[in-house]
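K.L.:
fold the stuff below for me.
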Amino acid sequence: MSASFKDYHFQPFINDAIKDLGFENPTPIQSKVIPTIKHGKSVIGKSATGSGKTHAFLLPLLDQLDPKNEKTQIVITTPSRELAYQIYDNVKQLVRFSPETIHIANYVGGTDKERQIEKLEREQPQIVIGTPGRILDLTKGNHLDINTANKLVIDEADMTLDLGFLDVVDKIAAGMSKDLQMMVFSATIPPKLKPFLKKYMKNPVLNDIPTASVINQDVDNWLISTKGQDKNSLIYKLLTMGNPYLVLIFANTRERVDEIQEYLQVQGLKVAKIHGGMQPRVRKRVMKQIQNLDYQFVVASDLAARGIDIEGISQVINDDMPSDPEYFVHRVGRTGRNGMEGTAITLYGPDEEDKVSELEKMGIKFKPKEIKNDEIVDSYDRKRRANYRGHHDKLDGSTLGMINKKKKNVKPGYKKKIKRAIKMKDEKKHKIELRNQIRSKKKQKKRSSQRYR
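P.N.:
Below is the predicted model of the structure:
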């Protein structure tokens, strides 16, 4: 594994960009992927948000790009507009140190298509970034010429599949150069994705970075039970305790995003929201305001989670457990980046125990917390009841049967009844043992007296 970016012998302008970003050493995914891409091999990068995967493909691709060749050389697809804008900004940051002009274009739905066509008539971009639908639309109209490009990046492939864009990406790939080098990045590799990968990738190099290594050590991962509490007021308390720099609150649905934002605004907080149901121009405007730090609090859906990349997010709050456990990594990956500390707070209800356990099986460790006297303090292990129940294994079968029978019809005070029943059982057992001891002593005394007659 390489210890320094200098080992890759990038062009000077790329090294200048790396220095400007403040990157010191490559992340695990960068160490594995960069050499493979530089050697022209197809890659499957299984890694999640916060792992540095965007620069893992951008750095070697820009290093190999020929500025003198004015035709399209690289195509990058993303499932969301926000992610396309993010990668577009990343590329602009990297190429601004280039001594020669590199033409980049970002094509997403909801933007001015006619204006894009007019510009394409004058020049073709060397790097194409965008959502699959708009890219395919421009190629089918013979405006965008991608048959000269031999490098295709499919970012967030699992999300591309979930949103039904894989067929569109398939058509894009079919219109590109035959000697295609494909780079696929995904948090997971679902079975439905594999036929597509086999179609275009011959002996790809699989780089699998375990989820556990992606949950940054600089992130405090807290778990708070919502049992018996109003979730909205709990979120408000968390936001107003201390002085967080920038907080992202993630919810599972658009409706819930709207609800949280409205509640917090009524409480007097300035809160932005981002989800897929908003008009593209509104989403774009709000994203720019968020990046300008006009808002301290942002409520977002999981779709938008993959497009938000803001420096200095100090806290992430999960309104509830995400519908897909992999989304948890994407959410938490928004904080604790570039050596900065962060806190991820996950709220969970009594019916979400299985989801918490599923995340723990993935290697994610939680610290149980609760709010007491307007302070966040350590709480008990939520598994303590299970551990206590383990004590019953030492009891005999009839006592266990009695406990189980009592539990079937739970009524107020049932715990006291069970304790009383166990106590009575133990007292009865002790009396029997005492009686047996007395009988045994009497028998011994009788035998010894008969022996001396």
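K.L.:
every contact and neighbour count from this point should use C-alpha atoms.
P.N.:
Fine.
K.L.:
what comes up buried for the lengthiest helix in the chain?
P.N.:
If you go by DSSP state H, the chain has its longest helix at helix 414-451. Neighbour counts over helix 414-451 (16 or more other Cα atoms under 10 Å) mark 418, 421-422 as buried.
K.L.:
second chain to compare with the first, below:
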Amino acid sequence: TLASGFEEEIDQITDILKSARMMVFSATINESMMPFIKKYMPNNKLIDIKNDNNLQIEHFWIPLKHKSRDERLLELMNIINPYLCIIFCNKKENVLHVAQFLRQNKISCIEIHGDLDKRNRRQVLREVESLKYQYIVASDLASRGIDIDGVSHIINYEIPRDFEFYLHRSGRTGRMNYTGIVYSFFDELDNEYLNNLSAKGIKPVYKDIKNGELVDAKERESRKNRVRPMNEKVKQAIKFVPKSDKVKPGYKKKRQEKIKKITKKLYQEEARKNFFRSKKHD
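P.N.:
Okay, here's the model as predicted:
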């Protein structure tokens, strides 16, 4: 709710209930919630039910390598044969795009996103439970708000913006003593994200797709010559997004998104200049 733009409404309610005992429950508590908790729960006690990352879930990361996400997705789907797979996208528009793309390639699927009303959502779940579909294309609504049994595979068409959503997505599989597999596509701009995953105890295995097969790939850290230039671009991007004196819930996430967008534009501009520079020498 805090991340959905209801900060002011919550602020008004909590201001009325100052004498009430307040409790906050969440599968994950990220940094954006801390200003709220410190403001209204200054003497808070944290009860953390420790749960090691599911060892029954394997995390495979596949580089895009200048290919489109659609190309990589189709390559991967020609290799795997899941019992039930959820393909996660960050936006509803991308959910619709991926679903249409799969159907164009004669792959049957169904989509779930926030614009579906309850009746249509229940209909989708009934069809999924009857095993009518092998693939579900979904927004993060399905990572938290909907319970789907029997998910054997997860594909992150796009990496979720928040680490917590990566956990929620991964948590759709590997349940009830079954194993699960999570595939994620990444590019060089995701190095910091991958470092954070490793720091949180998730150890991704790097794979590549060659000749229609999944093969082991070199460790990302060994490619330092490709990581170093990115850091310079990030430094340039940070200059365009100065820090604000007034910090609201979700500020850090929004700032990181802006930095990432600007960094990507800087790379695109550099690639464009290099292209025209090479044309002059031809």
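K.L.:
and of the buried residues of helix 414-451 of structure 1, the nearest to Phe297 of structure 1?
P.N.:
Taking Cα to Cα as the measure, Phe297 of structure 1 lies nearest Ile418 of those, at 48.6 Å.
K.L.:
for the closest one, give me its contacts.
P.N.:
Counting by Cα atoms under 8 Å, 6 or more residues apart in numbering, Ile418 of structure 1 touches 403, 406.
K.L.:
how near is it to Arg382 of structure 1?
P.N.:
22 Å (Cα to Cα, to the nearest Å).
K.L.:
what's stretch 141-152 of structure 2 aligned against in structure 1?
P.N.:
Under TM-score structural alignment, the match for stretch 141-152 of structure 2 in structure 1 covers residues 303-314.
K.L.:
same check, this time on stretch 169-178 of structure 2
P.N.:
Residue span in structure 1 matched to stretch 169-178 of structure 2, by TM-score structural alignment: 331-340.
K.L.:
endpoints of the matching stretch, how far apart?
P.N.:
16 Å.
K.L.:
just give me how far it sits from the chain centre.
P.N.:
11 Å (Cα atoms, centre = their mean, to the nearest Å).
K.L.:
what does it rub up against?
P.N.:
48-51, 214-216, 218-219, 250, 302, 305, 308-310, 312-316, 318, 341-344.
K.L.:
buried ones in that stretch?
P.N.:
By 16+ other Cα under 10 Å, the buried positions in stretch 331-340 of structure 1 come out as 331-337.
K.L.:
just give me the closest of those residues to Leu400 of structure 1.
P.N.:
Distances from Leu400 of structure 1 to those, taken by Cα to Cα, are shortest for Val332, at 42.5 Å.
K.L.:
next one: that closest one from Asp230 of structure 1, what distance?
P.N.:
23 Å.
K.L.:
cool, Tyr348 of structure 1 as well?
P.N.:
12 Å.
K.L.:
so which of the two has more stuff around it?
P.N.:
A direct count of neighbours by other Cα atoms under 10 Å for Tyr348 of structure 1 and Asp230 places Tyr348 higher, at 20 against 9.
K.L.:
list just the nearest of the buried residues of helix 414-451 of structure 1 to Glu375 of structure 1.
P.N.:
Ile418 (35.8 Å).
K.L.:
list the residues that contact the residue nearest in space to the middle of structure 2.
P.N.:
The residue lying closest to the centre of structure 2 (Cα atoms, centre = their mean) is Pro160, at 1.5 Å. Contact analysis of Pro160 of structure 2 by Cα under 8 Å, 6+ apart lists 89-90, 166.
K.L.:
now do the SS call for it.
P.N.:
Under DSSP: H, G, I helix; E, B strand; the rest coil, Pro160 of structure 2 falls in the coil class.
K.L.:
Ile209 of structure 2 now?
P.N.:
Put simply, Ile209 of structure 2 is strand when judged by three-state DSSP.
K.L.:
same thing with Lys199 of structure 1?
P.N.:
Lys199 of structure 1 ends up helix, using three-state DSSP.
K.L.:
let me see the contact set for it.
P.N.:
No contacts exist for Lys199 of structure 1 under Cα under 8 Å, 6+ apart.
K.L.:
got it, and Leu248 of structure 1?
P.N.:
297-300, 313, 315-317.
K.L.:
go through the residues you listed and flag which are in strands.
P.N.:
297-300, 315-317 (DSSP state E).
K.L.:
among those, which two are most distant?
P.N.:
Among these, Ala300 and Gln315 lie farthest apart (Cα to Cα), at 13.4 Å.
K.L.:
tell me the counterpart of Arg254 of structure 1 in structure 2.
P.N.:
Under the alignment (TM-score structural alignment), Arg254 of structure 1 pairs with Lys92 in structure 2.
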